[in-house]
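> Can you look at this prediction? I've put the sequence above it.
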Amino acid sequence: MSATSDTPPVDTGDVPRPPTRRTQAKAARRAELLTAAARQMAERGFAGVRLEDIGRAVGVSGPAMYRHFSSKTELLDEMLVDISQRLYDGGAEVVDRGGPPSETLLALIGFHIDVLVTKPDLIVVQDRDLSSMTPEANHRVRLLQRRYVERWVDVVIAIYEQEGRTLDRAEARVRVHATFGLLNSSPRLPAYDEAQLRRLLTAMALAALGCRV
């Protein structure tokens, strides 16, 4: 028997192929279109923006837009499902690290503010244009939002219990939703020093939640 016959064949079927330049270029252009769409929809609303307007902002002709998105609604769906998934995943990661509830809450607030600061247009569109999504995408977004809220609720209740106070889950949800309302309104505010804005929003969030940390 030869030496080579004892060598098992190498299975390369599960090895992912690196993306081609064309695939990378298409993904980059798609990301540009999503960013342009968020900016325009934040400024003018979903109804006030055409697919052609979005394409023009990044140098894509009207017909070429349909190679990326079949409709403006498809674009909105992807945009809002993505930001909702990002919020939930980020919040879950913060909570799953463990640690004292007070530190976890501050980290959750900081994470949410990070998203507000870096993706203000998406937050505005998410807050205003959910009703323009397809029913399936709308359901997905609302499910992710509820799960994100529950992560916060668990932490807030833990802080109350640690302090010897009681807070039922229904009231905790109201407080968390009110906090999101405060935080998510910040992209519409006039320009403000970021460090001061972060301190102010953190203090407002803690006050709305009734937490002393």
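Noted; the coordinates are in hand.

> From now on I want contacts and neighbour counts done on CA atoms only, so please keep to that.
Fine.

> For Arg67, see how far away the residue most central in space within the chain is.
Nearest to the mean C-alpha position of the chain, by Cα atoms, centre = their mean, lies Ile83 at 2.5 Å. Counting by Cα to Cα, to the nearest Å, the gap from Ile83 to Arg67 is 23 Å.

> just Met204 next, same as before
Distance from Met204 to Arg67, by Cα to Cα: 44 Å.

> Settle it for me: which of the two has more neighbours?
Shown here are Met204 and Arg67; by other Cα atoms under 10 Å, Met204 has more neighbours (15 against 10).

> Below is an additional structure, to be compared with the one above:
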Amino acid sequence: MSIQPLPTKRASTSRRRERLIAAAAELFLQHSYDAVTVEMISARAGITGPGLYRHFQNKQALLIAVLEEPTRAVHEAARRIGETTTDPGAAIVEMVESHIRLILQGPPSTLIFTKNEHALPEHDRRRIRREMAMYAEEWISVVTPLRPDLSEPEVRLLTQSVFSMLNTAATLKKGLDEDSFLSTMRQAALHALLGRGSL
């Protein structure tokens, strides 16, 4: 029988931080920022109240992490796909799947941002908006050559509509396992982006 190594202090700290972000994301989606307390977040994460301050300066810093880290991660994934996948058709499939897998991990940051952007300092609000806009541009650059029948404004509208569909669907997935949700939403997104009959 092999002996499993004990988790390092850094790994344990990272897991606690991830639990706090996940708990806060759920609460910030369910309630307004002002209605969510540090005690509520700590209780849901299974961490003592003072423990939160070992990872975040305050509740506002936690909200910024909830919004910024997933947005940065999905943007970096889309950029990597765009740079390494020469076929636009294959690239958009990967981008769709990457987005769906992210929202399966927790509430979509876009929905949380829309509900709580009033609680952000102006410079943080602008930075997060800019990251979201750059992420959308990665999709638009891939969809554009696939849809020569659409103008640039139409491609932008289509892309944003697909984002909205996927993000909203993430809050409605009760009763579906992850594979079923991924398959259903992947098909719906590609059907919309590529045009009926293009799959």
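Looks like it arrived, so ask away. For clarity, every value in this text was computed on a predicted model and none was experimentally measured.

> corresponding residue for the residue nearest to the centre of the first structure in the second structure?
Matched to the second structure by TM-score structural alignment, Ile83 of the first structure sits across from Pro70.

> What helix or strand is that match located in?
helix 59-84 (DSSP states H and E).

> got a list of what the match of Ile83 of the first structure touches?
Listed by Cα atoms under 8 Å, 6 or more residues apart in numbering, the contact set of Pro70 of the second structure reads Leu102, Ser109.

> got it, and Met65 of the first structure?
So Met65 of the first structure contacts Leu51, Glu52, Gly55 (Cα under 8 Å, 6+ apart).

> Out of the residues you listed, which is nearest to Arg169 of the first structure?
Lowest distance from Arg169 of the first structure to the contacts of Met65 of the first structure (Cα to Cα) belongs to Leu51, with 42.5 Å.

> so the closest one sits right up against Lys72, yeah?
Yes. Leu51 of the first structure lies in contact with Lys72 (Cα atoms under 8 Å); the separation is 5.6 Å.

> Tell me the secondary structure of Phe69 of the first structure, please.
coil (DSSP: H, G, I helix; E, B strand; the rest coil).

> Name the nearest residue to it, sequence neighbours excluded.
Leaving aside its chain neighbours, Phe69 of the first structure sits nearest to Leu75 (6.2 Å; criterion: Cα to Cα, 6 or more residues apart in numbering).

> counterpart of Ala57 of the first structure in the second structure?
By TM-score structural alignment, Ala57 of the first structure lines up with Arg44.

> go on, Arg173 of the first structure?
In the second structure, Arg173 of the first structure lands on Arg156 (TM-score structural alignment).

> Likewise for His112 of the first structure?
Per TM-score structural alignment, His112 of the first structure is aligned with His99.

> next one: Ala208 of the first structure
So Ala208 of the first structure corresponds to Ala192, using TM-score structural alignment.

> Now name the helix or strand holding its match.
Counting by DSSP H and E, Ala192 of the second structure is found in helix 178-194.
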